[in-house]
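# Sequence and predicted structure are below.
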Amino acid sequence: MDNYLTKTSETERPEFKIPDFIENMGPEQIHERMMASLPEDIDKMPGGFPFDYTMPTAAIASELVHYHLVRGLMAAFPEYAWGDWLDLHAKQAHLSRKPANKAAGSLTFIGKPGTVIPKGSMFCTAATAAGSSIDFLTDEEVVIEEEGRATAAITAFEAGKKGNVSQGTIVLAVRPISGLTSVTNLEAVTGGAEEETDDALYRRIQMEHSMQSFSYIGNDNDYIRWAKEVPGVGDCIVMPAWNGPGTVKLVLVDQNGEPANEKIIQDVYSHIVSEEDRSKRLLPTACSQLTVTAAAGLSISYICTGLIYDKDTTTLEQAAAEFERAVQQVYSEARESGTLIYNKVRSLITDLPGIVDFETFLINGEEKNIVLSKEEYPVTETVSFR
C-alpha cells in the first residue's frame, strides 16, 4: 500500500480504513478460489499449466483491488483525496488551491541625488556555502532624493519560502547602477510561502462545507474564509465592531506564522472590498469600514533538555524542526482561546517521531501558560532541543 494511506502528525484528516469487502483479496487467496473453480479432472498441482497460467491473473486482480480500487475510493472523498483529486473537490466547493506566494518588502538605497532606480531592477543577497543568492525586483521606479536616500517596494523573483530573508541581507545589485553607493533591506522580507498543502486546502474545503457554501452575512467565519482565500495568508483574527458599529478589523498572520507583510494586507483588503469591481465585492453593505492589519507577533522561545531519542530514526535537529511545524496548529487554537497552554505544547514533544522522553520543557524560560492580547499571535523565535 502506498503512502496515501499514511496519516501524518500535521493533518487533521481522518485515517483511511480499508473496507471489509477488500479483505481476503490477496494474490494467494484469489488464486486459491480460481483453482477451486476449475473442473475436477484438471491438474491443479503447483507447476502445472493451469496453476502457472492463473497465478499472474490472481496477482493482477489483487493489485486492482488493493491498490487501484482503494485509491479510487480515497479520491472520491475530500477527507482522503490528494493532489489533483483534491483540487477537483475544491472546485466543487468553489475554491482553488492557493499558489506559492512571493515574499515582499522594501529596499533602501544610498547614493548620488537624482540617481534613478528603474522599476524591475534586480538586487540579491550574497551567495553562501549553504546556498546561492536570492533575487528580488523593485516594484516601482524611485529617485534618490537630496539627502541621498530612497526607498522602493520589492518582490522576490521566485515564489516560495526561499524569498523570506533577514534584515540587512539584500546588499548587491545584479547590474551596476551609476550613482548608487549601497543598498540594503532595513527590515526582514516576509510573506513567501509554498503552494498550499493538501491538508490546508482540505481544511478550507471543510470550512466551506460547514458554512453551507456562499454565506455573505459577514459573520466571523465568513471573514476568516475570505482572508484565507488570498495566497500567503495563514490565519486571521476577526475583531467586529472594533471602532464602533459597522466596523471590522482583520488581523493577519502569513503561512509561516509571521505577521503578514503590507502586500498580503493589501491583497486581502482588495479581495474582500474589490474597489475596482463592485460585482466581486464580498464585504457586506452593512459594514461601513474594513481595516486589515498585521498581527502583533509575540516572540516565543522553547527549551527542551534531557531528551531521550532513537538515534536511528531522528536527530535533535529533525525533532526541533518537527516540533516547530507541529506547534503552528496549537498557535491557531491559542489565538481563539487567548492563551497558549503550556501542557498542550509540552505534550507535542513525546508525539514527535523517535522521541522517547525528556526532563524539562520551558516556554519563554518558564513552565506556565502564555496569555495573548486580542491582536497578538505567537511567533516561534527559537527552539532548543538538547
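Yep, it's here.

# C-alpha from now on. contacts and neighbour counts both.
OK.

# For V379, give its distance to Q328.
From V379 across to Q328, the span is 9 Å (C-alpha to C-alpha, to the nearest Å).

# what do those two both touch?
With contacts defined as C-alpha atoms under 8 Å, 6 or more residues apart in numbering, the residues adjacent to both V379 and Q328 are G257.

# okay, now the one to match up with it:
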Amino acid sequence: MYEDQTYEALLERMLDRVPQGLDKREGSIIYDALAPAAAELAQMYIELDVNHNLVFADTAAGEYLERSIAWSGIRRRPASQAQLQGSFYREDGTLLELPVGSRFSLELMNYTAVEKLSPGIYRLQSEQSGAIGNRYFGALLPVNYIAGLARGEITALLIPGEDAESDEALRQRYYASARRPATSGNKYHYMEWAVQVEGVGGARVFPLWNGPKTVKVVVVDAAKLPASALLVSKVQQYIDPLPGRGEGQAPVGAVVTVAAAAGKNIPITAKVILDPGYTLQQVQEQFKQTLEKYRKEQALNAAYVSHSVLGALLLAVEGVLDYRELQLGGVAGNVTLTEEEVPLFGSVVLEV
C-alpha cells in the first residue's frame, strides 16, 4: 500500500520544498539534515504497511489473526495430547491389571494410563502435546515399579495428538464458517459440532439418511484417517448422547448417528525414468510424502482419486524425468470413492 513511499522519494519531496538558490547537493548542510528524517519516515511507512496487513484476516498472522477473527467466536485450536492403547502382561502372558495413573516411557516420550478399557488394556495419554505423541509404538518401560508387570506395549493409536493449529488452517476454518453459516441445527452446524471435539479432523453430514429427523455424521481423525471407536464415541456423546432427547448439541427430535469414515486402500504402482544422480528409494520416499499431503486434502472432499492428478504429482517429484504404466488399485484410471470413503495409499511401488 505504501510501496512508493521510499527513502529516495521522500528525500526528493523534502528537497523540493527547499527554496531555489540554496545548496541542496549531497553533502550540503540541508541535504545532511533532511536525509536522516527521510530514512526514519521510510521506515515508518514500512511498519505502517505491515501493521495495516495485520488488521485483516486474509493477511494477518499469529496473535493478530486470532484478534482479527475473535468477533466470530472461532479460536485457534491448541496442541492436544495423543491417546493410545496399551496392553500389559504378566510373566505367564496373561493380561495384568495396573493402577490408573501409572506412567511409562518409550524412547523420548512419556505416557500415563488414564482409563481402563478392558482387563489389561488401558488408554494411555501422551504427556507431551502435539503430533510427536503419535509416532511411537512398541515396548513400554514403567517409570515406577509395578508389581507383576513383565511386558507392556503400545498397540494402537486411538486419537491422534495435534500440533497447535497453523495460521493457514485457522484462516480456512474462519472462511468456511463465514461462507457457510452454521445456525439452527442446519447441515453446517453438525459439521461444526463434530470438529469441535478434540481429535476430529473433518466431518461429512448426511441429513435424513434413515428417515425423517435422522442425521448421520461421518468423521475422520486429525490425520484424516478413519476415526477410532473411542473418537466416534466422544463425538456421539457431544452431539447426541441420548437419541432425540436434545441432551447434547443437536436439537430435540434429531436422532444423530456418528460413524467413522471408511478407508479405501489404493495400491499405487508405476515405472519411472530417473534423472542421473537420483535413486529409486529417494524418489519413492518423496512421492509418498506428496501422496500423504494429497490424501489429507482429499479426505471427505473428493468423489474420486484422479489418475491424471497423481501422474502430475509423480512427475513433479524431484528426480523424475518421466513415468509410464501408472496404476491405481491395479487399473490405469480414476478410482471412485463413496461419500463415506477416504483414500488410503498403503502400498506405493515404483520401478525403473
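Arrived safely, thanks for sending. In this text, all values refer to a predicted model and were calculated from it rather than measured experimentally.

# what helix or strand does G202 of the second structure sit in?
If you go by DSSP states H and E, G202 of the second structure is part of strand 200-207.

# before we move on, what about S299 of the first structure?
Secondary structure from DSSP H and E places S299 of the first structure in strand 296-305.

# next one: Q266 of the first structure
Per DSSP H and E: helix 262-273 holds Q266 of the first structure.

# returning to what we had before: now the strand holding G202 of the second structure: which residue numbers in the first structure?
Aligned by TM-score structural alignment, strand 200-207 of the second structure falls on residues 233-240 of the first structure.

# average offset between the matching stretch and the second structure?
Superposing on the second structure and averaging over aligned pairs (mean C-alpha distance after the TM-score superposition for the first structure), stretch 233-240 of the first structure comes out at 1.8 Å.

# Contacts for that stretch, please.
Taking C-alpha under 8 Å, 6+ apart as the rule, stretch 233-240 of the first structure contacts 220, 223-224, 227-228, 247-257, 260, 264, 332, 335, 375.

# Equivalent analysis for stretch 319-332 of the first structure, please.
9-10, 235, 257, 340, 344-345, 348-349, 352-353, 355, 377-378, 380, 383-385.

# in that stretch, what counts as buried?
If you call a residue buried by 16 or more other C-alpha atoms under 10 Å, then stretch 319-332 of the first structure has these buried ones: 319-320, 322-328, 330-332.

# Farthest-apart pair in the residues you listed, please.
Spatial extent of those (C-alpha to C-alpha) is set by the pair A319 and S332 at 20.9 Å.

# residues touching the residue mapped onto A58 of the first structure from the second structure, list them.
With TM-score structural alignment as the criterion, A58 of the first structure lines up with A38 in the second structure. By C-alpha under 8 Å, 6+ apart, the contact list for A38 of the second structure reads 7-8, 10-11, 14.

# ok, and the closest non-adjacent residue to the corresponding residue of the first structure for N110 of the second structure?
In the first structure, N110 of the second structure lines up with D135, judged by TM-score structural alignment. Counting by C-alpha to C-alpha, 6 or more residues apart in numbering, C124 is the residue found nearest to D135 of the first structure once chain neighbours are left out, at 4.4 Å.

# Just confirm that neighbour is within a helix.
No. Counting by DSSP: H, G, I helix; E, B strand; the rest coil, C124 of the first structure is not part of a helix but strand.

# these two touch, right, it and V171?
Yes. Contact criterion C-alpha atoms under 8 Å: C124 of the first structure and V171 qualify, at 6.5 Å.
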